[in-house]
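Participant: Okay, structure incoming, though there's no sequence with it:
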């Protein structure tokens, strides 16, 4: 408890790897958002300097993990809109915003368009390094 960096690392790892992100909401899928969260880090590292809509990231996420949309019955609207909304709420509003990894204007959070940018803290904590091939 006396080492802030260790405490943060422990909380961050527990949230990312052990906690069920679905506990925060009423979405049916437990996998969306938490599964492949590292991919979202890659996306934000690459594209997060510019203000982009949450759907930009959601579309890339579901292009990478399309099977997460299988078996989803939203009850209203389209499967795509439902899954993108789930991803956005869990990933940006309930995870990265609370850890101060992204900025999202307050007045736009609960509207249809949500614009995301990464923070300086994101770049301080998350570094995406290119893969080095072994010889």
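Facilitator: Happy to help now that I have it. None of these values were measured; they are calculated from a predicted model. Numbering: from 1, shown residues only.
Participant: From now on I want contacts and neighbour counts done on CA atoms only, so please keep to that.
Facilitator: Fine.
Participant: measure residue 31 to residue 97 for me?
Facilitator: Residue 31 sits 19 Å away from residue 97, going by CA to CA, to the nearest Å.
Participant: helix or strand right after the longest strand seen in the chain?
Facilitator: Longest strand in the chain by number of residues (criterion: DSSP state E): strand 115-118. Per DSSP states H and E, the first helix or strand lying C-terminal to strand 115-118 is helix 120-125.
Participant: Any buried residues in that following helix, and which?
Facilitator: Buried residues in helix 120-125, counting neighbours by 16 or more other CA atoms under 10 Å, are found at residue 122.
Participant: quick one: contacts of it?
Facilitator: For helix 120-125, the surrounding residues in contact (CA atoms under 8 Å, 6 or more residues apart in numbering) are 45, 100-102.
Participant: From residue 14, how far off is the residue most central in space within the chain?
Facilitator: The residue lying closest to the centre of the chain (CA atoms, centre = their mean) is residue 91, at 2.8 Å. Residue 91 sits at a distance of 15 Å from residue 14 (criterion: CA to CA).
Participant: what sits against residue 40?
Facilitator: Shown in contact with residue 40 (CA under 8 Å, 6+ apart): 57, 61.
Participant: In terms of helices and strands, where is residue 61?
Facilitator: Residue 61 is part of helix 54-64, with elements assigned from DSSP H and E.
Participant: ok, then the element right after that helix?
Facilitator: Next helix or strand after helix 54-64 toward the C-terminus (DSSP H and E): helix 79-88.
Participant: what's the burial count for the nearest residue to residue 33 once chain neighbours are set aside?
Facilitator: Closest residue to residue 33 apart from its sequence neighbours, by CA to CA, 6 or more residues apart in numbering: residue 87 at 5.0 Å. Using other CA atoms under 10 Å, residue 87 is surrounded by 24 other residues.
Participant: Just to check, residue 87 is in contact with residue 58?
Facilitator: Yes: using CA atoms under 8 Å, residue 87 is in contact with residue 58, at 6.4 Å.
Participant: put this beside the first:
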């Protein structure tokens, strides 16, 4: 049985822990551990410092991945049951129509092929994967069609974008399209990256600026736990993984960043700046005790 003295000790310890978890933390840009916890779940936690806003119809059209997803859904609605290729891919004519809505992909732009197949373009594959994970489409007898849920969301862009963000943030494995073993890099703490962009993205910043701040908050991700030496990555490689996944890929697919390559004789350097769409879509509230947006 717990006596009164022990109850007081337990209560005092709980109070101290709660106080510590509410203190601002330098590594977290002044956010407390509690606030960082809510940032990790920013789409579901109403206490999160990060808010996703409803956009105008014009603004939604500036999101490449949303445009590709909407077009694919419209194709499925029109076709009712879209016949896939023998290997289960989207027909090339539809792949081309979807591809041109997204950012250029280097492998395709440099290719001399006139036909674009689904496996050639990451963005189109991703749009289809999102539809599948979010249960907006179904595949039967090598035919693809919209689900009842998909038909309901067809013209609901706020709900569709929320679904896309939810799949990207919590469900889709960011390592699916690359050779990096640690799928958590970039995806874990995606909300923190958005806070960094909200705070510092008005001016072009070197990619290393964001990389350093991210790994300062999540230093454990710089440890490569892959025991297979053939696939182990050094810290420089893991830092590039963060840049590549966040900025070159998913934030670009969402139309939230512009990337400028800086000429260098030694290695490739990039400057990152948020787009005007970013501030329309995302509001980041400053840490507790600071009465303003970041």
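Facilitator: On my side now, so go ahead. Please read all numbers here as calculations on a predicted model, not as lab measurements.
Participant: still on that earlier bit, tell me the counterpart residues of the helix holding residue 61 of the first structure in the second structure, please.
Facilitator: Counting by TM-score structural alignment, helix 54-64 of the first structure pairs with residues 207-217 of the second structure.
Participant: how close does that stretch sit to the first structure?
Facilitator: Compared with the first structure after fitting, stretch 207-217 of the second structure deviates on average by 0.6 Å (mean CA distance after the TM-score superposition for the first structure).
Participant: In the stretch 51-200 of the second structure, what residue spans correspond to helices?
Facilitator: Assigned by DSSP state H, counting those that start in this stretch, the helices in the stretch 51-200 of the second structure fall at 57-60, 64-79, 92-99, 106-109, 122-133, 148-153, 157-166, 190-200.
Participant: ok now the last one, how far from the chain's centre?
Facilitator: Okay, so that is helix 190-200 of the second structure. From the chain centre to the centre of helix 190-200 of the second structure is a distance of 12 Å (CA atoms, centre = their mean, to the nearest Å).
Participant: mean shift between it and the first structure?
Facilitator: Looks like 0.7 Å for helix 190-200 of the second structure (mean CA distance after the TM-score superposition for the first structure).
Participant: quick one: that helix to helix 207-217, angle?
Facilitator: Angle, helix 190-200 of the second structure to helix 207-217, by axes from the mean of the first three to the mean of the last three CA atoms, to 10 degrees: 130 degrees.
Participant: and what of the fifth one?
Facilitator: Our comparison of helix 122-133 of the second structure with helix 207-217, counting by the same axes, to 10 degrees, yields an angle of 30 degrees.
Participant: by contact count, what packs against helix 122-133 of the second structure?
Facilitator: helix 64-79, helix 92-99 (3 or more CA pairs under 8 Å, 6 or more residues apart in numbering; DSSP states H and E).
Participant: Provide the aligned range in the first structure for the last one.
Facilitator: Okay, so that is helix 92-99 of the second structure. Mapped onto the first structure using TM-score structural alignment, helix 92-99 of the second structure spans no residues at all.
Participant: buried ones in that helix?
Facilitator: By neighbour count on 16+ other CA under 10 Å, the buried set for helix 92-99 of the second structure is 94-96, 98-99.
Participant: Equivalent analysis for stretch 58-70 of the first structure, please.
Facilitator: By 16+ other CA under 10 Å, the buried positions in stretch 58-70 of the first structure come out as 58-59, 61-62, 68-69.
Participant: Stretch 16-32 of the first structure too?
Facilitator: Judged by neighbour count (16+ other CA under 10 Å), stretch 16-32 of the first structure contains these buried residues: 16, 21-22, 27, 29-30, 32.
Participant: Check the second structure for its longest helix and report it.
Facilitator: The longest helix of the second structure (DSSP state H) is helix 4-21.
Participant: Could you tell me where it falls in the first structure?
Facilitator: Using TM-score structural alignment, helix 4-21 of the second structure lines up with nothing in the first structure.
Participant: Show me what that helix packs onto, helices and strands only.
Facilitator: Partner elements for helix 4-21 of the second structure (3+ CA pairs under 8 Å, 6+ apart): none found.
Participant: Which residues does stretch 240-254 of the second structure contact?
Facilitator: So stretch 240-254 of the second structure is contacted by 63-66, 102-103, 123, 174, 180, 185-187, 207, 211, 257-259, 272 (CA under 8 Å, 6+ apart).
Participant: Export the buried residues of helix 92-99 of the second structure to JSON lines and append columns for distance to residue 82 of the second structure.
Facilitator: Formatted as JSON lines, these follow (distance: CA to CA, whole Å):
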{"residue": "94", "distance to residue 82 of the second structure": "10"}
{"residue": "95", "distance to residue 82 of the second structure": "13"}
{"residue": "96", "distance to residue 82 of the second structure": "16"}
{"residue": "98", "distance to residue 82 of the second structure": "15"}
{"residue": "99", "distance to residue 82 of the second structure": "18"}
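Participant: List just the nearest of those residues to residue 140 of the second structure.
Facilitator: residue 94 (18.9 Å; CA to CA).
Participant: on that earlier part again, between the helices and strands packed on helix 122-133 of the second structure, which one is closest to residue 283 of the second structure.
Facilitator: Among those, helix 64-79 comes nearest to residue 283 of the second structure, with 19.5 Å by CA to CA.
Participant: just checking, what packs against the closest one?
Facilitator: helix 92-99, helix 122-133, strand 143-146, helix 157-166.
Participant: For the helices and strands packed on helix 122-133 of the second structure, give me a markdown table that also has distance to residue 157 of the second structure.
Facilitator: As requested, these are exported to a markdown table (distance: least, CA to CA, whole Å):
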| stretch | distance to residue 157 of the second structure |
| --- | --- |
| helix 64-79 | 8 |
| helix 92-99 | 17 |
